[in-house]
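Student: Predicted model follows, preceded by the sequence.
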Amino acid sequence: MPPADDEATGVHCRLDELLAERGMSLTELSKRVGVSIVNLSVLKNDRAKAIRFSTLTAICEVLDCEIGELLVRARP
């Protein structure tokens, strides 16, 4: 059963950490990936309920990372 709207997804997005490691801003990532800053902010703040594979792939290409480096299981 999928989680209710107010429940955590159990997935943590490490976008902030990866951006910091690469010295890149959210604005620059937005321009390079073609995704709005608002949508990237939702993702980085763990509020996203879904992500398109094409977006996930584009983010990983720009950040030169694997999906498993970007998205990890959240620890309770």
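Tutor: Sure, I can see it. The structure presented is a predicted model; accordingly, all values stated were derived computationally and were not measured.
Student: From now on I want contacts and neighbour counts done on CA atoms only, so please keep to that.
Tutor: OK.
Student: next SSE after the longest helix along the chain?
Tutor: Identified as the longest helix of the chain according to DSSP state H is helix 53-63. Counting by DSSP states H and E, the next helix or strand C-terminal to helix 53-63 is helix 67-70.
Student: hold the first one in mind and look at this next one:
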Amino acid sequence: MPIAVDIDVMLAKRKMSVGELAERVGITPANLAVLKNGRAKAVRFTTLEALCEVLDCQPGDLLRWESEKSAVSDASGGGFP
């Protein structure tokens, strides 16, 4: 998926557990894990807003775009053909 989720990075910077973040945001730890592990198909703006508020960050600190071309190249361990 071309959208990468960096919640782990912000959790480490804030020295916060997944459980604490889920509780403070108001979502289940299971739903946070789905989002954190990049398995979510969508995220509500209200959830993104709550994550940013609790983690004191911007949406771009949590989400980033990766081109599928570079993801395939990285996975194969080689450069472009």
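Tutor: Looks like it came in fine. Remember, predicted model here, so these are calculated numbers, not experimental data.
Student: coming back round to it: quick one: contacts of the longest helix of structure 1?
Tutor: When contacts are defined by Cα atoms under 8 Å, 6 or more residues apart in numbering, helix 53-63 of structure 1 is touched by residues 18, 19, 22, 29, 32, 33, 35, 66, 67, 70.
Student: Apply 7 Å and report the result again.
Tutor: With contact meaning Cα atoms under 7 Å, 6 or more residues apart in numbering, helix 53-63 of structure 1 is reached by 33, 66, 67.
Student: Closest to residue 49 of structure 1 out of those?
Tutor: residue 67 (16.3 Å; Cα to Cα).
Student: distance of the residue lying closest to that closest one once chain neighbours are set aside from residue 38 of structure 1?
Tutor: Taking Cα to Cα, 6 or more residues apart in numbering, and ignoring the residues beside it in sequence, residue 67 of structure 1 has residue 60 as its nearest neighbour in space, at 6.5 Å. Plainly put, residue 60 of structure 1 is 18 Å away from residue 38 of structure 1 if you go by Cα to Cα, to the nearest Å.
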